[in-house]
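Trainee: Next comes the sequence, and after it the predicted model I'd like to discuss.
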Amino acid sequence: MEIKTAEAKDLIAYLRSPTAIRERCGQVFTWVNAGQSPHFSCDLTQLGKVADYVIEVMRCEYPNLQIPFHSRWRHFEAKGVPRLAQLNTQLAELTPLEKAAAKFDLAIISVLLDAGAGDSWRYYEQETKLILGRSEGLAVASFQMFCQGTFSSNSLPQADAFRLQTLTEIELAKGLQVNTENPLVGIFGRCKLLQKLGQVLISSPHLFGDKNPRPGNLVNYLWEKSQNQQLAAATVLSLILEGLSDIWPGRLEVDGVNLGDVWQHPAVADDGFVPFHKLSQWLTYSLLEPLQELGLEITGLDTLTGLPEYRNGGLCLDLGLISAKYPEIFNSSYSVASEVIVEWRALTVILLDQIAVTVREKLGMSAEELPLVKILQGGTWTAGRKIAAELRTSGEPPIQIASDGTVF
């Protein structure tokens, strides 16, 4: 897309902001509600019913409503196994900043491997004899690989550029227990993502260090960015989008800059760009806890948006907040760039904000007491999985997405 350099710089900065996500998704939402979409309609009278369902799930999962953040750290303790104690033991001799860097390494690698696993794949954890699928399976698999030093040149629980660049698809498949009987969607794409991460780490020494470039060295940069022991959540997202934008394959570009999780939709005037940054925001949420462990206060939590992925989007479809205008929509598989998926995701972003407001009103809680990141955890993601399992035997999302292992 040909845009003058000064304009391009401003557009790129805008498209990397949570403000742009809400504004552009809002344009799609308005367009759909004006009856202009051939694919979907919205029924906001269902908000109360959806909020009640989410609250029921929240009370079941967290009876006292003391809900942690929606982040990768929840999945590392899948099935109630205290795996993080194992990691903390391994990191016991490190300084607080070094521990945080290792946890950054783990979270970044694990989130980048966290695209949809498909219905068939399972991970068998030898230590516990547990069999785990989907996001929890990927979390535990990547956790065990990390603790074994798979992503490190020196076999430590770390990740570094040199090892990531040489990681092979065969090695990754072995660690994730992938074979013909246990297929994983997008294994090639996941491996390429980690290899590309290794290259990006070397190309940005100011963010990732020059002697031994690691994803976790971002913690040093963020520590220096903090003021009075405070750090804005949007600052973390901005840094992730700046530092990791080049890892995403085959995406839209402006002035040679990779936009990442940004797609196009006819409801948006001029350039048509609709940003989501789903994995980057999921990663941001997952990096906040190691920063809090360092004693930093995270401000502006609700600046970030809800995550436009198939559990949250499925909740809206399965409970009638979003309705499909033709039945065939459920019988096809769509690319992430398709108008159907872009529209579904955009509606999800806006509806998650509205669900959050309704949930808080019903519980008599403020945004400070119950920020969006906790409602997602409590919450909409879990509720989306629950209703999917009730309606479809495999628990799959209502609309099928052709994943390349790098978006969902």
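Mentor: Sure thing, it's come through.
Trainee: switch to C-alpha atoms for all contacts and neighbour counts from now on
Mentor: Fine.
Trainee: quick one: residue 69 is in a helix?
Mentor: No. Counting by DSSP: H, G, I helix; E, B strand; the rest coil, residue 69 is not part of a helix but coil.
Trainee: which residues touch stretch 59-71?
Mentor: 58, 282, 283, 285, 286, 373, 374, 375, 376, 377, 378 (Cα atoms under 8 Å, 6 or more residues apart in numbering).
Trainee: What about the nearest residue to the fourth one once chain neighbours are set aside, how many residues nearby?
Mentor: This points to residue 285. Among residues not flanking residue 285 along the chain, residue 71 sits closest, at 5.5 Å (Cα to Cα, 6 or more residues apart in numbering). By other Cα atoms under 10 Å, the residues close to residue 71 number 23.
Trainee: Can you give me the distance of residue 71 to residue 78?
Mentor: 12 Å (Cα to Cα, to the nearest Å).
Trainee: quick one: buried residues of stretch 350-362?
Mentor: By 16 or more other Cα atoms under 10 Å, the buried positions in stretch 350-362 come out as 350, 351, 352, 353, 355, 356, 357, 358, 359, 360.
Trainee: which one among the residues you listed gets closest to residue 368?
Mentor: Within the buried residues of stretch 350-362, the smallest distance to residue 368 is 10.3 Å, found for residue 360 (Cα to Cα).
Trainee: quick one: that closest one is in a helix?
Mentor: Yes. Secondary structure of residue 360 (three-state DSSP): part of a helix.
Trainee: Surely it is in contact with residue 370?
Mentor: Yes. Here residue 360 reaches residue 370: they are 7.1 Å apart, a contact under Cα atoms under 8 Å.
Trainee: okay, pairing it with this:
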Amino acid sequence: MTNLVDYLRSPKAIRDRASQLFELAQADKLAYFRLDLTQLDAVADYVIAVMRQQYPDLQVPFHSRWRHFEVGNFPRVQQLEQALKNLSPVDQAKAKFDLVVPSVLLDAGAGDRWQYLESSTEQTWTRSEGLAIASFDAFCQGAFSTQPYRTDAEGLKQITPEKIAAFFQVTPENPLVGLEGRSHLLRKLGHTIKQFPDLFGDSPRPGNLVDYLRHQTHQGELSAVTVLNAVLLGFGDIWSGRLSIDGTNLGDVWHHSALPGEDTDQLIPFHKLSQWLTYSLLEPLQDLGITITDLDQMTGLPEYRNGGLCVDLGLLQLKNLQLAEIPHSPDSELIVEWRALTVCLLDRIADTIRTKLDLTSDALPLVKVLQGGTWTAGRKIAASLRPGGTPPIQISSDGTVF
């Protein structure tokens, strides 16, 4: 089964299995969704308009956690770099890994009531930006270690819901969705990285992954898929209550009965948070002069902003509209369908955008289309259609999937 686990951890498996559901959708043989590919041009035009508004010169950065740290045009990352200036470039990269790993893992949906007051700017932030700034401040104050500007196994193992609540300003009047799930995830991270000294060192911290990845480079180049593989191997055991094969936790992998074959043939991987974490780890590596390759082997992120864009603009249509009125769990076949079709549609949206802009995949890789892009467009259309910008389909999440 080791080969199967390796396969299910690959971007190829994500596209393979999602494409099987996409083919069924094209034949209108899925239970929950139908496709309307005649809307593809209109969706691409909508995303391009959003992209030009955000990035008039089309110089789009990666879709990563670093964008959230930049919100409001405040120089938070520059301030962090100033605090780290006495460290070597490699140690600075390690500190950035230590910041971004827990920050990404804390970034499942916050709900529409939570907000965070940033003391240094006196600005109030919500949703992903709020979670980013809260986790940034927590990191700088030593929330994930015994010292500031560091995350390590011992610090993570001490995380409690109460500690997260204190750093994230959570009160009965300011509730954060999935508080228990988030704190459990960080504690699991602390225990898990101790099991992989080759990846995280003898004094385990996420930042030590920098050393491992530097040794995986070839002539100054590193495949994004190599980074994803390290993320899935090193962090795979943190996900609770997920499917497993021979004791190996599969993570963001789900079952859909419409796929032919045995049970394992009906498994569909997504690895949404792991891919977004991978995208977020690439920039500190680039700062070390490493060239990242194979970006487009990675997939788009099947979450409610990208998926919501496809639903709100008519590319995807829910067959039973009443199902939009009730929440669905991440393991429901409706949600699995939605996410799989989103993966395939993001590839098609990206190709259509590149054709319209006369750009290559090297000039506008998928990770930039997401940033420019589909995620922002999904949030924009949601805000125009529903109070609070909620997604078109409700998800019951424990804070570890979306």
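Mentor: Nice, thanks for sending it over. Quick caveat, the model's predicted, so the values are computed rather than measured.
Trainee: TM between them?
Mentor: For this chain pair, the superposition-based TM-score is 0.98 by TM-score structural alignment, normalised by the length of structure 2; 399 aligned residues with a Cα RMSD of 0.6 Å.
Trainee: still on that earlier bit, need the max-distance pair from the contacts of stretch 59-71 of structure 1.
Mentor: Farthest pair in the contacts of stretch 59-71 of structure 1, by Cα to Cα: 58 and 283, 22.4 Å.
Trainee: when you align them, which residue in structure 1 goes with residue 210 of structure 2?
Mentor: Superposed on structure 1 with TM-score structural alignment, residue 210 of structure 2 falls opposite residue 219.
Trainee: which outside residues touch stretch 243-261 of structure 2?
Mentor: 1, 5, 8-9, 20-21, 30, 236-237, 239, 242, 263, 265-272, 331, 333, 336-337, 401.
Trainee: ok, now with 7 Å
Mentor: Applying Cα atoms under 7 Å, 6 or more residues apart in numbering, the contact partners of stretch 243-261 of structure 2 are 21, 236-237, 239, 242, 266-271, 331, 333, 336.
Trainee: Could I have the buried ones of the residues you listed as PyMOL selection syntax?
Mentor: Selection of buried members from the contacts of stretch 243-261 of structure 2 for PyMOL, criterion 16+ other Cα under 10 Å:
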select buried, resi 21+236+237+239+266+267+268+269+270+271+333+336
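Trainee: how about the residue nearest to residue 285 of structure 1, what's its match in structure 2?
Mentor: By TM-score structural alignment, residue 71 of structure 1 lines up with residue 64 in structure 2.
Trainee: how much space between its match and residue 368 of structure 2?
Mentor: Here residue 64 of structure 2 is placed at a distance of 9 Å from residue 368 of structure 2 (Cα to Cα).
Trainee: shared neighbours of the two, anything?
Mentor: Counting by Cα under 7 Å, 6+ apart, nothing touches both residue 64 of structure 2 and residue 368.
Trainee: Tell me which residue of structure 1 matches up with residue 321 of structure 2.
Mentor: Aligned counterpart of residue 321 of structure 2 in structure 1: residue 327 (TM-score structural alignment).
Trainee: Next, find the distance separating that match from residue 398 of structure 1.
Mentor: Taking Cα to Cα as the measure, residue 327 of structure 1 falls 11 Å from residue 398 of structure 1.
Trainee: Please apply the same query to residue 207 of structure 1.
Mentor: 40 Å.
Trainee: okay, those two: which has more neighbours?
Mentor: More neighbours surround residue 207 than the other of residue 207 of structure 1 and residue 398, with 23 against 19 (other Cα under 10 Å).
Trainee: Helices along the stretch 101-250 of structure 2, start to end?
Mentor: 127-140, 153-157, 161-167, 179-193, 197-200, 209-214, 224-235 (DSSP state H, counting those that start in this stretch).
Trainee: Can you add distance to residue 100 of structure 2 and give these back as CSV?
Mentor: Listed next are the helices of the stretch 101-250 of structure 2 as CSV, based on distance: least, Cα to Cα, whole Å:
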stretch, distance to residue 100 of structure 2
helix 127-140, 8
helix 153-157, 14
helix 161-167, 16
helix 179-193, 13
helix 197-200, 15
helix 209-214, 12
helix 224-235, 13
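Trainee: Those: which one's closest to residue 310 of structure 2?
Mentor: Closest among the helices of the stretch 101-250 of structure 2, using Cα to Cα: helix 127-140, at 20.3 Å.
Trainee: What residues in structure 1 pair up with the closest one?
Mentor: Per the alignment by TM-score structural alignment, helix 127-140 of structure 2 matches residues 134-147 in structure 1.
Trainee: Contacts only, for residue 18 of structure 2.
Mentor: By Cα under 7 Å, 6+ apart, the contact set of residue 18 of structure 2 is 268, 340, 341, 343, 344.
Trainee: ah, wrong one, I meant residue 32 of structure 1
Mentor: Residues in contact with residue 32 of structure 1 (Cα under 7 Å, 6+ apart) are 40, 41.
Trainee: Can you tell me what it aligns to in structure 2?
Mentor: Aligned by TM-score structural alignment, residue 32 of structure 1 pairs with residue 25 of structure 2.
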